[in-house]
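Engineer: Pasting the sequence and the predicted model now:
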Amino acid sequence: MKTAEIKVTVELDENNVPENILWESTDSTNKEAVPVKSMMLALWDQSYKNALRIDLWTKDMPVDEMKVFFYQTLMTMGDSFLRATGETNIIEDLRDYCAHFAEKMEISK
């Protein structure tokens, strides 16, 4: 069995607002921590049958980039859901919504 570790370091200001987010993985070819402006982590708690989430972004994360980040996250969640369940019909609906989201947020693809 192989084991990999993902480490997220969040540097906070005096008001506990993220200033820097760094992530690294023992399984990555890049051995240095990579700075990011935003992250979303979702975990499934099987005992309680609910999602546990951590959504963080730095105080200097640009709003226009946050819109693109959400759009891309929604799209990739759809891809993951399709691979996990094979539910093709609902994925078409989700992709339609993502197109609507991109249009409303004025995101160029």
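Structural biologist: Noted; the coordinates are in hand.
Engineer: For the rest of this, base every contact and every neighbour count on C-alpha atoms.
Structural biologist: Will do.
Engineer: residues in contact with the longest helix along the chain?
Structural biologist: Selection of the longest helix in the chain by residue count, based on DSSP state H, yields helix 63-85. Contacts made with helix 63-85 from outside it, assessed by CA atoms under 8 Å, 6 or more residues apart in numbering, are listed as 38, 87-88, 91, 94-95, 98, 101-102, 105, 107.
Engineer: Now a PyMOL select for only the buried ones of those.
Structural biologist: Buried members of the contacts of helix 63-85, defined by 16 or more other CA atoms under 10 Å, are picked up in PyMOL with:
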select buried, resi 38+91+94+95+98+101+102
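Engineer: Second structure for comparison follows:
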Amino acid sequence: MKTKNIDIAIELDDKDVPEKITWNALDAGLDKPANCRAMLLSLWDNDNKQTLKLDLWTKNMTVDEMKLFFYETLSTMADTFEKSTKDDRMSGDMRDFCEYFAEKMEIKK
């Protein structure tokens, strides 16, 4: 059995608001930790049958970036749902919602 780590570092200001988020993983092919402005981490707790979440964004994240981030996250969730369940009907419905979301948020793709 192997173990691999994904390292996430959060730099906070004096009010515990994220100022900088960096991440790295050996398999990511990065020379140094990569910067990002937001992250959504969801973990399935099998014992309690619930999702554990950690959602963070830096104070530099703009509203337009957040809209695009959510659109792209929802779109990739549809792909992951289809890949993991083979339910192409529901994943198609999820993609339809993503298009609706992009239209309502006036996201230019």
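Structural biologist: Perfect, thanks for sending it. These numbers were taken from a predicted model, which means no experiment stands behind them.
Engineer: Can you pull the TM-score for these?
Structural biologist: The TM-score (TM-score structural alignment, normalised by the length of the first structure) is 0.96; 109 aligned residues with a CA RMSD of 0.9 Å.
Engineer: sorry, back to before: next helix or strand past the longest helix of the first structure?
Structural biologist: Next along the chain after helix 63-85 of the first structure, taking DSSP states H and E as the criterion, comes helix 88-104.
Engineer: mean per-residue distance, that following helix to the second structure?
Structural biologist: When the second structure is superposed, helix 88-104 of the first structure averages 0.7 Å from its matched positions, counting by mean CA distance after the TM-score superposition for the first structure.
Engineer: swap in stretch 63-77 of the first structure?
Structural biologist: Between stretch 63-77 of the first structure and the aligned residues of the second structure, the post-superposition mean distance stands at 0.3 Å (mean CA distance after the TM-score superposition for the first structure).
Engineer: and the gap between the aligned residue in the second structure for residue 5 of the first structure and residue 43 of the second structure?
Structural biologist: Matched to the second structure by TM-score structural alignment, residue 5 of the first structure sits across from residue 5. Here residue 5 of the second structure is placed at a distance of 15 Å from residue 43 of the second structure (CA to CA, to the nearest Å).
Engineer: what's the answer for residue 72 of the second structure, then?
Structural biologist: When CA to CA is the yardstick, residue 72 of the second structure and residue 43 of the second structure sit 19 Å from each other.
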